[in-house]
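K.L.:
sequence-free structure coming up:
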C-alpha cells in the first residue's frame, strides 16, 4: 500500500549555537527541510516504501527548496501544490543540552493553511491506502472542515487512517477548543499516535486513561503513546502493553516522533493490502509489537543527527549494517 501524508512542509532553521553546542555572539541559522507530515513521507520513502505528500508550499525559494528535497529522497510530489496567497512557513529551533527542541513558528499566512478540499480530489479512489495526518490539519475552521470531509471519504474507500496528534499550540487560533476537536477527529480514524506530554497538555494527566478508552470504544484500532526516551505504551481492543525505547545519545529530537510514525506506517503498508487484512494484523500482538520495535529504532536513529529529512534512517541503518546510501537524484 502507498502512504499519503497530509499537511505542512516547512523550513526548520536551526541555530548555530545548537549545532556547535555553545554560545556565540554571531548566531546564524542553518535551514533544513522539515514539517511533521513531510518528515513522515520522507521517512517512509527512505525506508523503501511508496510515499506521497499532499500539501502546499509558497511560491518562494523555500517552497522550491522543499519540493527539491522531497523529490531527492524519493517522495512523490504529485499532490504538492503552490499557494497563490501564502508563504512557506518557518520554524526557528533551539535545543537544550539534552537535544530537546523548542519551536518558534513564523506561520502567519502560511501556505499549508491554504489546503482545500479540492486538493484531495486527485487522491480519492477505490484503491485503499495508508493516510497520515497531524492535528495541524484541524487547527483552523477551514482546514478542520476539509480534513473531516476527507477523513469521511477515506473511510468510505477503505483506507487506513493514522492521526498523529503532534499538538503545536502556535498553530491554533483557538487553543481552548483543541482538545475537543482533536478527540472528535481521533474517533474517526484507525490509529492514534500521541506523546504523553501532548495528552497531559490537552486532557490532563488524570484523564489520559479515560480518553484512550473512549477512543478504543469508538472504534480506534490502536493507540500508541510515546514518552521521550521512556517506553512506548500501546492499546487495542484486545490487548495493551509497553515497549522500551532504545537507549541512545540525543543531539536533536526534532523529527523523532515523525520517524516513529513513518517507521510504523512503513511496516504496516508493507504487510497489509486492505482494511480487512489490517484488522487481522492489528489484532495480532506479535505483528504490532514488531512494528513498534522497528518504529522505535527509527526514532532512536533520528535523534543522533541534526535536521529532519537528513536524519531519518534508511532501512540499512535500522538493520544495523554499516552501509549508507545517498539520496536519490
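P.N.:
That came through, no problem. For clarity, every value in this text was computed on a predicted model and none was experimentally measured.

K.L.:
Only C-alpha atoms from now on, for both contacts and neighbour counts.
P.N.:
Noted.

K.L.:
How many residues are close by residue 290?
P.N.:
For residue 290, the count of nearby residues is 13 (other Cα atoms under 10 Å).

K.L.:
go on, residue 97?
P.N.:
Residues near residue 97, counting by other Cα under 10 Å: 12.

K.L.:
what about it, which helix or strand?
P.N.:
Under DSSP states H and E, no helix or strand contains residue 97.

K.L.:
now the one 5 residues further on
P.N.:
If you go by DSSP H and E, residue 102 is part of strand 101-106.

K.L.:
Give the buried residues for that strand.
P.N.:
For strand 101-106, the neighbour count (16 or more other Cα atoms under 10 Å) marks 101, 103, 105-106 as buried.

K.L.:
Now the element after the strand or helix carrying residue 269, going C-ward?
P.N.:
According to DSSP H and E, residue 269 maps onto helix 256-271. Per DSSP H and E, the first helix or strand lying C-terminal to helix 256-271 is helix 275-282.

K.L.:
Give me the contact list for that next one.
P.N.:
Residues from elsewhere that reach helix 275-282 (Cα atoms under 8 Å, 6 or more residues apart in numbering): 128, 158-160, 221-222, 236, 268, 272, 287-288.

K.L.:
And for stretch 27-37?
P.N.:
For stretch 27-37, with Cα under 8 Å, 6+ apart as the criterion, the contacting residues are 5-17, 53, 65-66, 69, 132-134, 166, 255, 258, 307-309.

K.L.:
before we go on, here's another structure to hold up against the first:
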C-alpha cells in the first residue's frame, strides 16, 4: 500500500548560477528537478515511507528526466499523466547575494497555462491509489488553472470521502497566478479541506493578515496541526 500520495506539479527549477545578478543579466543557469509535491514524494521514500506522485508531465526530454528521478526514488508513478505536445515547465529562479530566491518566470514566451502541469485531468485520477493512502499531500499551484484545479478538487473530495488525511502546503508563488485576489480567494476556500496546513509567516500575513495560530485554527476548525 502507498502510504502518502503527493499530487501537484512536477517541473524543473532553473536556478541562477550568479547570485545578486538581475534576471536579464544572468548568463548561466543550472536545472534541478522539482515541484514541491514531487520533492516531498522523493523525500518520503528516503525516510522509509512509501509514496506516490500524481501529476501531469510533458512527454518530452525534461519530462523523461523527471520521471527517471522519481523512479530512482521508488515513487509510485501510476498516477502520472503524460501530456504529448505540451512541455514540462521550467521555472527561472534568481537569487540575491544572501541566497534568497525570486521566482522570475518560465524562460519562454509561452503563457503560464500552456505547460503540462496545468493539464492534469480529473477523469484519469488514480482513485484506488488515493482511497487506499493514509495521507494526500498537495500545494496550491494547480488551483491557478481550471483543468488542474478541477482535478485537485476531485482528489481532495475523494480523500475526504475515503477518510484520507489531507495535507496542504500553501507554497504561494505569484508567478503562477494571473490575479492575486482571485488566488487568495481560491486558496482560502480550499484550506477548509485541510487536516494539516503548512505555511510560512509571510504566507500567513498575506492570506489572513495575522500570524496568530489560535485565530487560524478558529477559522479552520478541521485543522489538526499548523506547521
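P.N.:
Okay, I see it. What you see is a predicted model, and the numbers here were worked out from it, not measured in a lab.

K.L.:
quick one: which of the contacts of stretch 27-37 of structure 1 sit in helices?
P.N.:
Judged by DSSP state H, the subset of the contacts of stretch 27-37 of structure 1 located in helices is 16-17, 65-66, 69, 258.

K.L.:
could you dump those residues to TSV with neighbour count and distance to residue 96 of structure 1?
P.N.:
Formatted as TSV, these follow (neighbours: other Cα atoms under 10 Å; distance: Cα to Cα, whole Å):
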residue	neighbour count	distance to residue 96 of structure 1
16	17	13
17	17	10
65	16	27
66	22	26
69	20	27
258	27	20
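
K.L.:
for these, which one is nearest residue 79 of structure 1?
P.N.:
Among these, residue 66 lies closest to residue 79 of structure 1 (Cα to Cα), at 13.5 Å.

K.L.:
Give me the buried positions along stretch 143-150 of structure 2.
P.N.:
143-145, 147-150.

K.L.:
that older thread, which secondary structure elements does the helix holding residue 269 of structure 1 sit against?
P.N.:
Taking 3 or more Cα pairs under 8 Å, 6 or more residues apart in numbering; DSSP states H and E as contact, the helices and strands that helix 256-271 of structure 1 lies on are strand 3-6, helix 36-47, helix 285-302.

K.L.:
Please produce a markdown table containing the ones you listed, extended by distance to residue 262 of structure 1.
P.N.:
Formatted as a markdown table, these follow (distance: least, Cα to Cα, whole Å):
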| stretch | distance to residue 262 of structure 1 |
| --- | --- |
| strand 3-6 | 9 |
| helix 36-47 | 5 |
| helix 285-302 | 7 |
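
K.L.:
among those, which is the most enclosed?
P.N.:
helix 36-47 (a mean of 30; mean count of other Cα atoms under 10 Å).

K.L.:
what's the mean distance for that helix versus structure 2?
P.N.:
Superposed on structure 2, helix 36-47 of structure 1 shows a mean distance of 1.0 Å to its aligned residues (mean Cα distance after the TM-score superposition for structure 1).

K.L.:
Tell me where structure 2 has strands.
P.N.:
Remark: strands assigned in structure 2 by DSSP state E are 4-7, 11-16, 29-34, 51-58, 76-83, 90-95, 101-103, 135-138, 165-169, 196-198, 225-226.

K.L.:
Take those and lay them out in TSV including distance to residue 211 of structure 2.
P.N.:
Output for these, formatted as TSV (distance: least, Cα to Cα, whole Å):
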stretch	distance to residue 211 of structure 2
strand 4-7	27
strand 11-16	29
strand 29-34	28
strand 51-58	31
strand 76-83	36
strand 90-95	26
strand 101-103	22
strand 135-138	22
strand 165-169	16
strand 196-198	13
strand 225-226	11
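
K.L.:
right, so of those strands, which gets closest to residue 187 of structure 2?
P.N.:
Short answer: strand 165-169, nearest of the strands of structure 2 by Cα to Cα, at 10.1 Å.

K.L.:
Can you tell me which helices and strands that closest one packs against?
P.N.:
Strand 165-169 of structure 2 packs on strand 135-138, helix 146-162, strand 196-198, going by 3+ Cα pairs under 8 Å, 6+ apart.

K.L.:
Could you tell me where that strand falls in structure 1?
P.N.:
Strand 165-169 of structure 2 corresponds to residues 160-164 of structure 1 when matched by TM-score structural alignment.

K.L.:
Contacts for the matching stretch, please.
P.N.:
By Cα under 8 Å, 6+ apart, the list of residues contacting stretch 160-164 of structure 1 reads 128-135, 151, 154-155, 186, 189-194, 261, 274-275, 278.

K.L.:
picking up where we left off before, relative to residue 74 of structure 1, which of the contacts of helix 275-282 of structure 1 is nearest.
P.N.:
Closest to residue 74 of structure 1, out of all of the contacts of helix 275-282 of structure 1 and judged by Cα to Cα, is residue 268, at 18.8 Å.

K.L.:
Right, I'll call it a day here.
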